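Structure here, sequence nowhere to be found:
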């Protein structure tokens, strides 16, 4: 609701196994005009996996997203922001774009909405990709920070869009 109220679209990088557990949430994200990208099947550190495991992590997640949304994500955010050449090459073969970020405020550490907001606003420039997490234990913090970031960003002249509108 917040994103709709603020007339903002976003990209949600979802873990495939979690998407499979909450299909109605994934469908709602897409139905509200937001983009869905893959964050792998189970958020494993890719360089520690075999080539076959890397392919499985990516493909099994893609299958889940295709079943839920009727299409395979075009965007991939690597778990922990770490990929090796094997994973990057495989993603390229699939036509998936690798997406990193410019602002990751460590919101998962439960640092509070104001601190999350300050960390993001310090990094905010044209094209900055902001990473926020949706875990239930930080949901209130994330919601409050998102609202503050959007409003402060708009006051500074920024717009917020799903990555698919920019690619």
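Perfect, thanks for sending it. Fair warning: this is a prediction, and the values are worked out from it, not measured in the lab.

switch to C-alpha atoms for all contacts and neighbour counts from now on
Noted.

buried set for the longest helix along the chain?
Longest helix of the chain, by residue count under DSSP state H: helix 51-69. Buried residues in helix 51-69, counted by 16 or more other CA atoms under 10 Å: 54-55, 57-65, 68-69.

ok, the residues you listed vs residue 12, which is closest?
Taking CA to CA as the measure, residue 65 is the one of the buried residues of helix 51-69 closest to residue 12, at 12.1 Å.

give me every residue that touches the closest one.
16, 19, 71, 72, 73 (CA atoms under 8 Å, 6 or more residues apart in numbering).

In the residues you listed, which residue is surrounded by the most others?
residue 16 (25 neighbours; other CA atoms under 10 Å).

Just confirm it contacts residue 39, I think it does.
Yes - look at residue 16 against residue 39 with CA atoms under 8 Å: they come within range, at 7.1 Å.

could the buried residues of helix 51-69 be laid out in a markdown table, adding distance to residue 138?
Shown next, in a markdown table, are those (distance: CA to CA, whole Å):
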| residue | distance to residue 138 |
| --- | --- |
| 54 | 29 |
| 55 | 31 |
| 57 | 26 |
| 58 | 27 |
| 59 | 29 |
| 60 | 28 |
| 61 | 24 |
| 62 | 27 |
| 63 | 29 |
| 64 | 26 |
| 65 | 25 |
| 68 | 26 |
| 69 | 27 |
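
take a look at this one as well, against the first:
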């Protein structure tokens, strides 16, 4: 499971749910939200989840200049490093949008771009049952499920997803453990 656009008002609740099911996830954070919620970011890390960069302000990176792309990546890396002491090694580009310039900026920082294989479309359909059904239907060994911890309906879908997929024998690990 991966969660984009946080930290948000439901992130702490989500962390409690993940703990209950002994599941690990990867959180792709918006840099501009990190410093104001540094304790939540530290809690994500302390509970054994992975932190990733999701840019500073969620722009479509390929539409930016090289300097702007670098700023989006570096400001977010620094915010996460200041909160946790650790610099992320992965970035999920907003909208999944990358080009050669973005990939080169990541390469220069020894970072990887991480996309997804299952889109729950939880941002469009704010319905926990629909979100759960999409996640469960798309699950395969090694699947990377895209969700957003800024929506209450998404967080409310997580127990359904975890219990359904655990019954099928799946376990939940960070991107780092998957690779």
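The structure has been received and is ready for your questions. Keep in mind it's a predicted model, so treat the numbers as computed, not measured.

still on that earlier bit, ok, average deviation of the longest helix of structure 1 from structure 2?
Here helix 51-69 of structure 1, set against structure 2 after superposition, deviates by a mean of 0.7 Å using mean CA distance after the TM-score superposition for structure 1.

Which part of structure 2 matches that helix?
Mapped onto structure 2 using TM-score structural alignment, helix 51-69 of structure 1 covers residues 66-84.

so how far is that stretch from its chain's centroid?
Centre-to-centre, stretch 66-84 of structure 2 and its host chain are 16 Å apart (CA atoms, centre = their mean, to the nearest Å).

Over to stretch 78-91 of structure 2?
14 Å.

In contact with residue 143 of structure 2, which residues?
Residue 143 of structure 2 touches 116, 117, 118, counting by CA under 8 Å, 6+ apart.

so which of these is the most crowded?
Most neighbours among the contacts of residue 143 of structure 2, by other CA under 10 Å: residue 118, with 19 neighbours.

From residue 118 of structure 1, how far out is whatever residue of structure 1 lines up with that one?
Aligned by TM-score structural alignment, residue 118 of structure 2 pairs with residue 103 of structure 1. As for residue 103 of structure 1, its distance to residue 118 of structure 1 is 11 Å (criterion: CA to CA, to the nearest Å).

Over to residue 91 of structure 1?
Residue 91 of structure 1 is 34 Å from residue 118 of structure 1, by CA to CA.

how about the strands of structure 1, start to end?
Counting by DSSP state E, structure 1 has strands at residues 11-14, 35-38, 75-76, 97-98.

quick one: contacts of the first one?
With contact meaning CA under 8 Å, 6+ apart, strand 11-14 of structure 1 is reached by 29, 34-40, 76-77, 161-164.

ditto for the third one
With contacts defined as CA under 8 Å, 6+ apart, strand 75-76 of structure 1 is touched by 13, 36, 37, 38, 39, 40, 96, 97, 98, 99.
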